[in-house]
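> here's my sequence, what's the structure:
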Amino acid sequence: MTALLEVNGLQAGYGRLQVLHDVSLDVAEGTITAVLGANGAGKSTLLKALSGLVRPTGGTVTFDGEEIVGVPVESLIHRGFAAVPEGGGVIQELTVEENLRLGGLWRKGSAAKETATAIDEVYDLFTRLKERRTSHGHQLSGGERQMLALGRAMVARPRLLLLDEPSLGLAPPIVSLIMGLLRNLRDQTGLTVLLVEQNVGSALGIADEGVVVSVGKVVARGHAADLQSDVKLRHAYLGF
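Got it, this is the predicted structure:
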């Protein structure tokens, strides 16, 4: 498979604190890659560095063959990036419909009709959001907010979706719903997903590939099924 995203020797951090040390990975087009590791391993910093929120201090990142380090966030979105941060980033004062429309604002050359069609597609995926389209963000449950954050990203029709801890704080049935949706999007639309997740079982259950990070370094890479069956690796880095 062709790599849509390639990361080589990535280094990044905050001021003098270096968090990522020579991180390398690739994400094949039309696949789900799970980034796994304990709290503080550097997973969220990795996503921030890839999406332009943290400036790397070394290494390269290419998307569809083009170097993107230093490219403005707006340009990344226009190229097909979409990122859902930990907690979803839903704007509490806006309604469900208004939050979804924000996703359409980032679409390159987007027309109102195209955005409306994309929003209808999200409502087909998440019928609960359609029922609550006039509700404000602060009125939603945690699961509904996560659905909304994911739906807003999908309105932009991305090629690559970066997700940071989408299962955090959610009940198991909602986690299963979210993970199942990601799998369906990959299978039905060819969406490429880089998924940062502490719920290892759920992530490896839908992922094609896995990357294990510890103290800012990649300590294992491989097929998701192989990582899940590696007892020593699971005990050492994944906590089960």
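> from here on, contacts and neighbour counts on C-alpha atoms
OK.
> now the strands for this structure?
Using DSSP state E, the strands found in the chain span residues 3-14, 17-28, 32-36, 58-63, 66-67, 81-84, 160-164, 192-196, 209-214, 217-223.
> so which of those strands is the most packed in?
Each of those was scored by mean neighbour count; the highest is strand 32-36, a mean of 28, by mean count of other Cα atoms under 10 Å.
> looking at the strands of the chain, which is closest to Lys108?
strand 81-84 (11.6 Å; Cα to Cα).
> alongside the first, I'd like the structure of this one:
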Amino acid sequence: STLLKSLVGLLPPTSGQVLFRGQNIAGMGAPDIARLGIGYVPQGRGLFAGMTVAENLALGRLARPTDGRTGVVWSEEKILEYFPRLKARMHVAADYLSGGEQQMVAVARALRGNVRLLLLDEPFEGLAPSVVQELFSVFDRLRAEIAIVIVEHNLDLVLALSDRVYALERGAVFHEGPARDLLEDLDYRKKILWL
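Sure thing, here's the model as predicted:
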């Protein structure tokens, strides 16, 4: 969570730079970082409960240009291709949605502008297994269009979705490499991750 908050300008990094497309974004405000094409889904979803799905999605568009300069243009139609379940829920208040539907809205809202990079903080936390599988499939399709950074404690899920893995402890990277190695070789996983 701290890493992602630093990447999106909610917490200042304690040292170093945060480079995005060759530009140091450390110290920039969260709205300016969002305008560069970075979408963020916080742990706990961060939806506006009294607002409808459509209103929550509209908020995601406010922070970013929608002309294609900063990434993929995520129109409502394109988003609903990934989350068809939300079509029938557009005029329902977010607090009346299931946890899985709320997570879908949070991801859809983050995508709503032109996103090149999607940051997901514990996206599977507290969700039913069927919803986890549904979101896993969506993220697997999404990664063909945009870069995704996932902070997640469910190692098997994140390894199956990832091309590369960075393992951190106390704010420092202690392992970096292809996800496939950790996914397929359990002895290697135990050695690297001290399991």
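> could I get the TM-score for this pair?
TM-score for the superposed pair, counting by TM-score structural alignment, normalised by the length of the second structure: 0.90. Supporting figures: 189 aligned residues with a Cα RMSD of 1.9 Å.
> quick one, longest helix in the first structure?
helix 172-189 (DSSP state H).
> residues near Tyr133 of the second structure, how many?
Not quite, residue 133 of the second structure is Gln, not Tyr. Applying other Cα atoms under 10 Å, we find 14 residues neighbouring Gln133 of the second structure.
> residues contacting the residue positioned nearest the centre of the first structure?
Nearest to the geometric centre of the first structure sits Leu163, at 1.7 Å (Cα atoms, centre = their mean). Contact analysis of Leu163 of the first structure by Cα atoms under 8 Å, 6 or more residues apart in numbering lists 83-86, 193-196.
> taking the chain centroid, which residue in the second structure is the extreme one?
Distance from the C-alpha centroid of the second structure, by Cα atoms, centre = their mean, peaks at Asp187 (29.5 Å).
> with distance to Ile77 of the first structure added, can I get the contacts of Leu163 of the first structure in TSV?
As requested, these are arranged in TSV below (distance: Cα to Cα, whole Å):
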residue	distance to Ile77 of the first structure
Ala83	9
Val84	12
Pro85	14
Glu86	18
Val193	15
Leu194	15
Leu195	17
Val196	19
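> the longest helix of the first structure to strand 160-164, inter-axis angle?
Here helix 172-189 of the first structure runs at an angle of 170 degrees relative to strand 160-164 (axes from the mean of the first three to the mean of the last three Cα atoms, to 10 degrees).
> map Val138 of the second structure across to the first structure for me.
Superposed on the first structure with TM-score structural alignment, Val138 of the second structure falls opposite Leu181.
> how close does its match get to Gly205 of the first structure?
From Leu181 of the first structure across to Gly205 of the first structure, the span is 13 Å (Cα to Cα, to the nearest Å).
> what do you get for Gly137 of the first structure?
Distance from Gly137 of the first structure to Gly205 of the first structure, by Cα to Cα: 30 Å.
> neighbour-wise, which of the two wins?
A direct count of neighbours by other Cα under 10 Å for Gly137 of the first structure and Gly205 places Gly137 higher, at 22 against 15.
> ok, the more buried one touching Met147?
No - Gly137 of the first structure is beyond contact range of Met147, at 11.3 Å (criterion: Cα atoms under 8 Å).
> related to what we said a few turns ago, among the contacts of Leu163 of the first structure, list the two that are farthest apart in space.
Farthest pair in the contacts of Leu163 of the first structure (Cα to Cα) is Glu86 and Val193. Separation: 15.1 Å.
> wait, doesn't Gln17 of the second structure sit right on Asn24?
Yes - between Gln17 of the second structure and Asn24 a contact is recorded at 6.0 Å, counting by Cα under 8 Å.
> aligned partner of Glu121 of the first structure in the second structure?
For Glu121 of the first structure, the residue aligned by TM-score structural alignment is Lys78.
> tell me which of the contacts of Leu163 of the first structure is nearest to Ile32 of the first structure?
With Cα to Cα as the yardstick, the closest approach to Ile32 of the first structure among the contacts of Leu163 of the first structure comes from Val193, at 4.6 Å.
> which position in the second structure aligns with that closest one?
Under TM-score structural alignment, Val193 of the first structure pairs with Ile148 in the second structure.
> go on, Pro72 of the first structure?
Checking TM-score structural alignment: Pro72 of the first structure goes with Gly29.
> again with Leu168 of the first structure
That one, Leu168 of the first structure, aligns with Glu125 by TM-score structural alignment.
> now swap in Thr62 of the first structure and tell me
Using TM-score structural alignment, Thr62 of the first structure lines up with Leu19 in the second structure.
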